[in-house]
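Undergrad: Need coordinates for the following:
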Amino acid sequence: MLKPYISKEDAKIWDGSSNISGKPGVQQRTRDIERKGIIAEIALDFNTVKATAGYNYESADMNIYSENYWINSDGSLSYRGYGVLATTGTTYVNSPYLKVAGTIDKFNWQAGIKYFKFKDSASEGYRTIFVGGNPVLTRAPYLDRKAETYDIWLPTAGVSYTFNENIEAYLSYGRNYIRPYAYMPILNLYNRLYNQFVAAGIPISDLFKNRDIEQSDNIDIGLRFRKDFIEVNPTIFLSRHKNLLTTITDPRVIDPSTGKPVNYQQNIGKAKGYGFEIGTTVFASDWLTFYLNPTFNHLTYDGNITYSGKTLSTDGKQVVDVPKWTVVTGLIAKYKDFEIIPQMRYLGKRYGDCEHKEEIPSYAVFDLKLNYVKEKVGMLKALKISLEFDNIFNKKYVSVINAMDDAVSNTTYGVGAPFTMRGSVSFAF
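TA: Have a look, this model is predicted:
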């Protein structure tokens, strides 16, 4: 198999700003990214053993920057130069992988390995200065970043055993990753406090020294059981995480707008966790099904976080934006060609900072989905009409905790979607 691909992103994002050259303004962020790549794969079947080998190559041309504007009294905008020239140049991904799997009677097994290598491009720094009141783009070596290469090995393995048609047990291990991200918050912060960072002798390259690939090692132990009218899938999971992108406080630089040390992110967090999930489905009748999926996730920081002489009390505290409890439950009722699905989604208490000073309460929202499915309608093989009602009681809640936006010094929070209705129509010839 050969799978070439190309994607193009041309996004312009407008944000309000309280201080553009001393006045209220807006900032336009531009993301101009073009990705080109190919996946080459070969599959081999030796009856009892199957093997797959492949290679993924990708290059990405990226231009990411922000521009500032004053808001004039008549509502018009005046250009005030670049805010940040963030990422320019070409990045590369090289990732070979191999997977083998087999079956011996009731015993199934698989193992795999993947190598991921990401080469980030160098970037020259520029700042806007004002000459005669006009913005002029000038070189700023303190904003230069060197090219960096990040790599990681990603092993996986799993076994399962089928005792009979009703019971199967399994054990799996896998390593996951997230490549370095969230560059703009640091660049925005550095540009806003450029003079303070330079006075402290801190080039922006120092803030990227601890950037690395986030890594997690995960083990799942589970059982699948189905008998008559009930199906249960209990799973116990264990995990260890390192290089978590964590907000830290740097006492070397004081933000004059707050009088406090600055906050930004570094890949220095460690965490460990355990938990369980119990997926349960009860087939009450031919027309009524009940499902309940509770999950408990105890994911805590592994030790206090220390950076540049500042220690945060994080040992044993739940990781930012990770609830201990989540629950999804509902009913599926069918009548002829109609399907009605009422559902409840519950998300437990979370925290917006690693020291648990900002507590976000739990919430539950209720949804309703209506489906109409009809086979052989005229020239169509099938027709499906869906209507969804989300958050039908218009619950007010915090949906997203953004603990990575350090263009400001505090965590920001996203408002949960209000009552929403949407519909869709799909068909097959």
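Undergrad: contacts, neighbours, all on C-alpha from now
TA: Will do.
Undergrad: I'd say residue 420 and residue 392 touch.
TA: Yes: contact criterion C-alpha atoms under 8 Å: residue 420 and residue 392 qualify, at 7.4 Å.
Undergrad: of those two, who's got more company?
TA: Counted by other C-alpha atoms under 10 Å, residue 420 and residue 392 do not tie: residue 392 has more neighbours, with 15 against 12.
Undergrad: State the distance from the more buried one to residue 289.
TA: From residue 392 across to residue 289, the span is 21 Å (C-alpha to C-alpha, to the nearest Å).
Undergrad: same question, residue 5
TA: 41 Å.
Undergrad: Which one of the two is surrounded by more residues?
TA: Neighbour count, other C-alpha under 10 Å: between residue 5 and residue 289, residue 289 has more, with 18 against 11.
Undergrad: and residue 275, what does it touch?
TA: 236-238, 295-298 (C-alpha atoms under 8 Å, 6 or more residues apart in numbering).
Undergrad: quick one: which helix or strand includes residue 197?
TA: helix 194-199 (DSSP states H and E).
Undergrad: Return the set of buried residues in that helix.
TA: Neighbour counts over helix 194-199 (16 or more other C-alpha atoms under 10 Å) mark 194, 196-197 as buried.
Undergrad: Here is a second sequence; please produce its structure as well for comparison:
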Amino acid sequence: MKLSPLVLSLAACAVLTADPLGIERIIVSDAADDGTSMISDSNISGSNQTFSAKSIATLSTQANMNPYSVIAYSPSVNFTPVDQAGSNEPSYHDPIRIRGKSQSGPGGVYMIDGMPISSNPGGGKQLLDMENVSSIDLLKGYLPADKNLGFSSLIGKVDMNLLSARSRAGAEVSQSFGSDDFMRTFVRLDSGKIGDVAIFGSFSHLSSDKNKGSGDLTRLNGTLGLTYTPNNAFKAKITAIRNSDDHHNYYNLSYDEAKDLGSNFTKDFATAKPTVSNDVDYYDWNKQHFLTTALLGEFEYRPTSSDTLTIKPYYKKDEGDYWFSKFDTAAAKQRVMDWRMEHDLYGATAAYDHEFSEALKAEIGYWYHKQLPPGPPSDQIKYKVVNGNLVFDGYAVLSDNDYHILQAPFAQISGTLDHFNYVAGAQLQSFKLGALESHTFGNQTGAANPDYNAAIDSTAIDPWASVDAKTFHTFIPSLYLGYAFTPSTTAYIDYSRTYGFDVNLFPTYISNRDTFKAKNVTLQQLWDKLDLELSDNIDVGVKTTIGGLTLNPSLFVSFVQNKQANIYDPSFGVNYPANVGDALGYGAEFSAYGPINEQLELLLGLSYNRYQFTQDFKSGATTTVDTDGKQLPDAPKYMAKAALSYHIGDWTLTPSARYSSSRYGDVANTQKVDAYTLVDFDLTYRMAQFMSSRNALFRLTATNLTNEKYISTINAADNFLAATGTASTYQSGAPFGLFGSINLKF
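TA: As a prediction, the model looks like this:
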């Protein structure tokens, strides 16, 4: 086992204990004693939930880098990572579904302090260490106008609230270790307030072997934050993040392999380098490395007690490579692909709030967002295998893509009147898809140089596969209405429209260019028919508190239009992804959370979800795929999850379990995956004055106690039909794991 991170953390402890610092109470580690619940309802409406520092400390995995691992205990949230670290795999999409829906296009689910900083594909999916997060807002029902941001909002948002620089000096050091040579070191230093400025800096290093096959994971993360508060009227916050993610991918099972998990649960890529030409099954040709830089700002000015002006600029740059093997039944067509990515996004929100009275608060604002593809891809290189070596074989995709630009003025009013609480808002959104200039020319590589700029300069633009920019103009309303029958019981109804866009048309056309050209169909003709996917969502529910326990039953429905499906179009005589689908989602949720008594706290989530197309689709001139009423892929109908924390003295015992019913891997529901139940156990012991620290927390965590063999993620797009030849793939989940950690606060 590597000891360098452990030595580093102990050395940091020695330095810190040499001159003890005055420290304020640190919420994340002291959460078990602060009297708060795992879930807080402050500033959250309807079925949405805020996971407090206590839930982050209790439910976050030993990796402490993925917010989805915490919100996985909410009803209707389906997130089961492929490994114990909680890494998002693969790179090209977020493996999370909320109420059956998956995120569309190059949009990301999470935000930081209300800023839509995430995107797909690429890196930066674990930008924050959870020790630097004060709480997590899960917005899966009602989505207010000032949070309905990013390239896509179809399934809702996960908003991480940063733990800013503290006003008093302090430090935190933690060290974790466990199964598969897992090792993580985290250090955070707070300067305390020095004049008008407070600064914090943190560093984390995580390494782990894969839990099956060959390969490993390494993550480095550095965060620097500054807060400037010269007076009560002005506050500025700036955060810089540098993240490196370097890991090998896990093998994707076919459906036949997934049906026999007893034999294939540990199947992975070959460890030995192949010696046969065109054999692409090798672990070191299936990996990814991304380097991500993010800058976030928040500037708040309060000229009066009733007025607030807030400006939030953000920027992210992401660059790296996603290597994957492209298997084919014909060995001559098997290739190793290098999807090279270098893109950025930036934007800002500006909002002005005025409080006329308790009954009327108004907000007006403007949002601007600009991001560069991939999404769709622009730079994918092919390599063929000759005598075990990779040989450049041209481009699978070579294009010059313009920025996507989204912008929207928004307005919102809210207030409380007698027993009523309301929020009404709207956006008028402009959504511009950037123009694409293709240089691929189908099977003709068109370039003999693996350098992207040289390849672009040396090849002509393909008029068949190039398109102009396209803009959608959309009205996006939202409304929340609550009525308090008593101080502890509120009924509510809410409505919000969410949006998204899949970018599958361009790569589909490139892969089948010869077929489209033979039919005299240009990409521009199909591009002109694209439309924005919209979902109108309604929630009805009740929240009531009995003792310390909050109960929240609710019903929900979503009416989805323009959902993309890969259909046969008789007017062109070809198959392609088109926005012609209507879908319906509906279900019921029940959550219960809070202390049962002084020693026992419960977190429970139950859900029933239906998400389905409401029509069949033509897959050929004379064939139809039966999709009407069929559950969409990787969307379990039933889920149940529960965590129970028992506090006895300085000990806390937390058993937890998550159940998922059977799922399907295709929209025709012919590929069924079995149900599973995962059981975890967490044991913590709190000690004061250990190694001169103010507080020490020792933790032992066992994951998948029963060593359940299950499918974690199904890689299946909602819009591709089995009849079109697009096969779903399946990733087996993580086996039993045992992990320990020590966390010291000074």
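Undergrad: Mind giving me the ChimeraX select for the contacts of residue 275 of the first structure, buried ones only?
TA: With 16+ other C-alpha under 10 Å as the burial test, the buried ones among those are selected in ChimeraX as follows:
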select :236,237,238,295,296,297,298
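Undergrad: So of the contacts of residue 275 of the first structure, which two are at opposite extremes in space?
TA: Pairwise distances across those (C-alpha to C-alpha) peak at 13.1 Å, for the pair 238 and 295.
Undergrad: Which positions within the helix or strand hosting residue 183 of the second structure qualify as buried?
TA: With elements delineated by DSSP H and E, residue 183 of the second structure resides in strand 182-194, which encompasses its position. If you call a residue buried by 16+ other C-alpha under 10 Å, then strand 182-194 of the second structure has these buried ones: 182-193.
Undergrad: what's that strand aligned against in the first structure?
TA: For strand 182-194 of the second structure, there is no aligned range in the first structure, judged by TM-score structural alignment.
Undergrad: Report all helices and strands that that strand contacts.
TA: Identification of packing neighbours for strand 182-194 of the second structure by 3 or more C-alpha pairs under 8 Å, 6 or more residues apart in numbering; DSSP states H and E yields helix 4-17, strand 170-178, strand 197-209.
Undergrad: What lies in contact with stretch 639-646 of the second structure?
TA: Contacts for stretch 639-646 of the second structure (C-alpha under 8 Å, 6+ apart): 73-76, 599-608, 652-661.
Undergrad: quick one: buried residues of the longest strand that the first structure contains?
TA: For the first structure, the longest strand by residue count, based on DSSP state E, is strand 77-104. Neighbour counts over strand 77-104 of the first structure (16+ other C-alpha under 10 Å) mark 80-88, 90-103 as buried.
Undergrad: Just tell me the aligned range of the following helix or strand past that strand in the second structure.
TA: Where DSSP H and E defines the elements, the next helix or strand beyond strand 77-104 of the first structure is strand 107-120. Alignment note (TM-score structural alignment): strand 107-120 of the first structure is matched to residues 420-433 of the second structure.
Undergrad: from the middle of its chain, how far away would that stretch be?
TA: The chain centroid and the centroid of stretch 420-433 of the second structure are separated by 22 Å under C-alpha atoms, centre = their mean, to the nearest Å.
Undergrad: how much does it stray from the first structure?
TA: Compared with the first structure after the fit, stretch 420-433 of the second structure shows a mean deviation of 1.3 Å (mean C-alpha distance after the TM-score superposition for the first structure).
Undergrad: on that earlier part again, report the aligned residue range of the second structure for the helix holding residue 197 of the first structure.
TA: Going by TM-score structural alignment: helix 194-199 of the first structure matches residues 513-518.
Undergrad: Mind listing residues that contact that stretch?
TA: Under C-alpha under 8 Å, 6+ apart, the answer for stretch 513-518 of the second structure is 441-442, 464-465, 509, 522, 574.
Undergrad: if we go to 10 Å?
TA: Stretch 513-518 of the second structure is contacted by residues 440-443, 464-465, 507, 509-510, 519-523, 572-576 when judged by C-alpha atoms under 10 Å, 6 or more residues apart in numbering.
Undergrad: Check which helices and strands the helix or strand just after the helix holding residue 197 of the first structure sits against.
TA: Reading on from helix 194-199 of the first structure to the C-terminus, the next helix or strand found by DSSP H and E is helix 204-207. When contacts are defined as 3 or more C-alpha pairs under 10 Å, 6 or more residues apart in numbering; DSSP states H and E, helix 204-207 of the first structure packs onto helix 183-192, helix 194-199, strand 260-283.
Undergrad: buried stuff in helix 204-207 of the first structure?
TA: Neighbour count says helix 204-207 of the first structure has 204, 207 buried, by 16+ other C-alpha under 10 Å.
Undergrad: State the number of residues packed around residue 127 of the first structure.
TA: With other C-alpha under 10 Å as criterion, residue 127 of the first structure counts 19.
Undergrad: Now check residue 357 of the second structure against the first structure: what is it aligned to?
TA: Match for residue 357 of the second structure (TM-score structural alignment): residue 47.
Undergrad: hang on, its match in a strand?
TA: No: counting by DSSP: H, G, I helix; E, B strand; the rest coil, residue 47 of the first structure is located in no strand; its state is coil.
Undergrad: can you tell me how far residue 77 of the second structure sits from residue 502 of the second structure?
TA: Taking C-alpha to C-alpha, one finds residue 77 of the second structure at 21 Å from residue 502 of the second structure.
Undergrad: can you check residue 344 of the second structure too?
TA: Relative to residue 502 of the second structure, and taking C-alpha to C-alpha, residue 344 of the second structure is found at 19 Å.
Undergrad: Fine by me, thanks again.
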